[in-house]
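In: sequence unknown, structure follows:
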């Protein structure tokens, strides 16, 4: 299968099957990646994973993967470096990926002590495009854009291939289509350009758990609790113990890393 995406980097479209939806406590049981290359070709890899914890029956009934299926599979840590190498230099895409798949993947890499930096990657979420342009789930998107029924839904490979085809079809359908923004002005949100799609679907992420966000001025603010709406730099300045509390509490490693980056930036005088 070939593609018509205009790429400056390879684009890795991926999907996860997991033990549940808690980024901190749950684990990956399957990951499938379809990598679109600059020459128009694609390649794919699928990994079954021993999560190291029991798979709840309610999760197994969704994706069809049971403890017995993964008991002899490698743990994520066993192949994390291989996976990171396969994703080297790639932008990332998925379906609801910025809210779940990317945060879960980043957390697994952090637990495995593998450096997986996403700062220089574009993040494209086909669900955001779908909900913006045709407000509905992946099976409906696949039927709408590709006129196909999604077979083996919740198989990582089937979902990944469907997401890849949906993304390509979205770009074909919407490139050049004008819609109104919040000010009633016409603009063209969808372009065959990963940076533009990143800006559309992922540009306002501070940490994947959304414990911090950006205000209208582009400054990081606390997004929960008693300090909600306050600038992170102000909270850390006025209540230094807040940093230690967050670092010792049950927050995702990614959130703690981003908070530390802000703290270090303050230490070097860059607010």
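Out: Here it is on my side, so go on. Given the structure is predicted, the values throughout are model-derived calculations rather than measurements.
In: drop to CA atoms for contacts and neighbour counts, all remaining ones
Out: OK.
In: Tell me the spacing between the residue nearest in space to the middle of the chain and residue 124.
Out: Among the residues of the chain, residue 102 comes closest to the average C-alpha position under CA atoms, centre = their mean, at 2.7 Å. Residue 102 sits at a distance of 10 Å from residue 124 (criterion: CA to CA, to the nearest Å).
In: Do a quick rundown of the helices in the protein.
Out: For the chain, the helices defined by DSSP state H cover 57-63, 67-70, 76-86, 102-111, 126-133, 138-146, 156-174, 194-201, 232-238, 241-248, 253-267.
In: Ok, which of the ones you listed comes nearest residue 213?
Out: Taking CA to CA as the criterion, residue 213 comes closest to helix 232-238 out of the helices of the chain, the separation being 9.4 Å.
In: Touching the closest one from outside, list them.
Out: In this structure, residues lying in contact with helix 232-238 by CA atoms under 8 Å, 6 or more residues apart in numbering are 220-222, 227, 242-243, 262-263, 266, 271.
In: Would you convert the residues you listed into CSV that also reports distance to residue 113 and neighbour count?
Out: Compiled in CSV, the contacts of helix 232-238 are given as follows (distance: CA to CA, whole Å; neighbours: other CA atoms under 10 Å):
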residue, distance to residue 113, neighbour count
220, 26, 23
221, 28, 21
222, 27, 21
227, 31, 13
242, 26, 13
243, 22, 18
262, 21, 17
263, 22, 20
266, 26, 14
271, 29, 14
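In: another one to put next to it:
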């Protein structure tokens, strides 16, 4: 029995150690049929960059009142159970979830299949193997590009089309492989960092685009360094 979870995220940027998840979409598949879905917007506790809103349509107003990452992550891990993951450029999504899971003290070790890797191996003649170009190649309908649940559904349909066309001749390509991504836990912002940030903000009369309490120690250090390099130290 073939069973897996197709996963897709929308994020504030490309770096899992600096950027944050703003939407999760997951589709549970058993024997080629969808048996469950999980999708939610997430309040990243920071301003969503304009370029991300333009790309995804997800605005700051849309995420207000939505779950924080810790709650959504727990729900996602429960939804995924022990099943392998499917994704398009899967390590991107896996790295973001892994970072958040490690910071929250949760275990997230998975096997997975990647439709991008499959397409590169099986469809080398195509000029582009982006999810949307592959969707159009196979005439897979989709409502909203760059929205997590819709992209997860498209990834599942793409994978099944690739299986149908190529699995009999190249079965090894469709076997889930262990996803290897090492992450060190990042502790939360310290009380001293929090006080210093608050003093810098007050002194320079500026506003942060992120909630201080949501920062890790590393993120707080970067914010402090950014303020000091831009505005200078506090002069008494």
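Out: That came through fine. For clarity, every value in this text was computed on a predicted model and none was experimentally measured.
In: Please state their TM-score.
Out: Both chains were compared after superposition, and using TM-score structural alignment, normalised by the length of the second structure their TM-score is 0.70; 182 aligned residues with a CA RMSD of 2.4 Å.
In: can you redo the helices of the first structure as CSV with distance to residue 40 of the first structure?
Out: Converted to CSV, those look like this (distance: least, CA to CA, whole Å):
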stretch, distance to residue 40 of the first structure
helix 57-63, 31
helix 67-70, 34
helix 76-86, 17
helix 102-111, 24
helix 126-133, 19
helix 138-146, 19
helix 156-174, 12
helix 194-201, 15
helix 232-238, 43
helix 241-248, 44
helix 253-267, 33
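In: Of these, which is nearest residue 38 of the first structure?
Out: In terms of CA to CA, the element of the helices of the first structure nearest to residue 38 of the first structure is helix 194-201, at 12.5 Å.
In: what angle separates the closest one from helix 126-133?
Out: Here helix 194-201 of the first structure points in a direction 70 degrees away from that of helix 126-133 (axes from the mean of the first three to the mean of the last three CA atoms, to 10 degrees).
In: What is helix 194-201 of the first structure packed up against?
Out: Judged by 3 or more CA pairs under 8 Å, 6 or more residues apart in numbering; DSSP states H and E, the packing partners of helix 194-201 of the first structure are strand 123-125.
In: give me the stretch of the second structure that the strand it packs on matches.
Out: Alignment of strand 123-125 of the first structure against the second structure: residues 112-114, by TM-score structural alignment.
In: got it, and stretch 106-113 of the first structure?
Out: Taking TM-score structural alignment as the measure, the second structure aligns residues 98-105 with stretch 106-113 of the first structure.
In: Give the buried residues for the matching stretch.
Out: Using 16 or more other CA atoms under 10 Å as the burial criterion, the residues of stretch 98-105 of the second structure that qualify are 98-104.
In: For my notes, please list those residues in JSON lines and give distance to residue 89 of the second structure for each entry.
Out: Listed next are these as JSON lines, based on distance: CA to CA, whole Å:
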{"residue": "98", "distance to residue 89 of the second structure": "15"}
{"residue": "99", "distance to residue 89 of the second structure": "17"}
{"residue": "100", "distance to residue 89 of the second structure": "18"}
{"residue": "101", "distance to residue 89 of the second structure": "19"}
{"residue": "102", "distance to residue 89 of the second structure": "21"}
{"residue": "103", "distance to residue 89 of the second structure": "23"}
{"residue": "104", "distance to residue 89 of the second structure": "24"}
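In: Between the residues you listed, which sits nearest residue 164 of the second structure?
Out: Distances from residue 164 of the second structure to those, taken by CA to CA, are shortest for residue 98, at 30.8 Å.
In: how many neighbours does the nearest residue to the closest one once chain neighbours are set aside have?
Out: Closest residue in space to residue 98 of the second structure, ignoring its immediate chain neighbours: residue 108 at 6.1 Å, by CA to CA, 6 or more residues apart in numbering. Number of residues near residue 108 of the second structure (other CA atoms under 10 Å) recorded here: 15.
In: Check residue 161 of the first structure too.
Out: By the criterion of other CA under 10 Å, residue 161 of the first structure has 20 neighbours.
In: And for the one 3 residues further on?
Out: Residues lying near residue 164 of the first structure (other CA under 10 Å) number 26.
In: what does it align to in the second structure?
Out: In the second structure, the residue paired with residue 164 of the first structure according to TM-score structural alignment is residue 156.
In: Apart from its neighbours in sequence, what residue is nearest its match?
Out: Counting by CA to CA, 6+ apart, the nearest residue to residue 156 of the second structure once its immediate chain neighbours are dropped is residue 6, at 5.9 Å.
In: go on, residue 36 of the second structure?
Out: With CA to CA, 6+ apart as the measure, residue 28 is the residue that lies nearest to residue 36 of the second structure, at 5.0 Å, once sequence neighbours are left out.
In: The second structure: which residue goes with residue 89 of the first structure?
Out: Here residue 89 of the first structure is matched to residue 82 in the second structure, going by TM-score structural alignment.
In: likewise residue 49 of the first structure?
Out: Taking TM-score structural alignment as the alignment basis, one finds that residue 49 of the first structure is matched in the second structure by residue 42.
In: Its match is in contact with residue 66, isn't it?
Out: Yes - using CA atoms under 8 Å, residue 42 of the second structure makes contact with residue 66 at a distance of 5.4 Å.
In: Looking at those two, which is more packed in?
Out: Looking at residue 42 of the second structure and residue 66 with other CA under 10 Å, you find the greater number of neighbours at residue 42, namely 25 against 16.
In: which ones are touching that one?
Out: Contacts here follow CA under 8 Å, 6+ apart; on that basis residue 42 of the second structure touches 21-24, 63, 66-69, 72.
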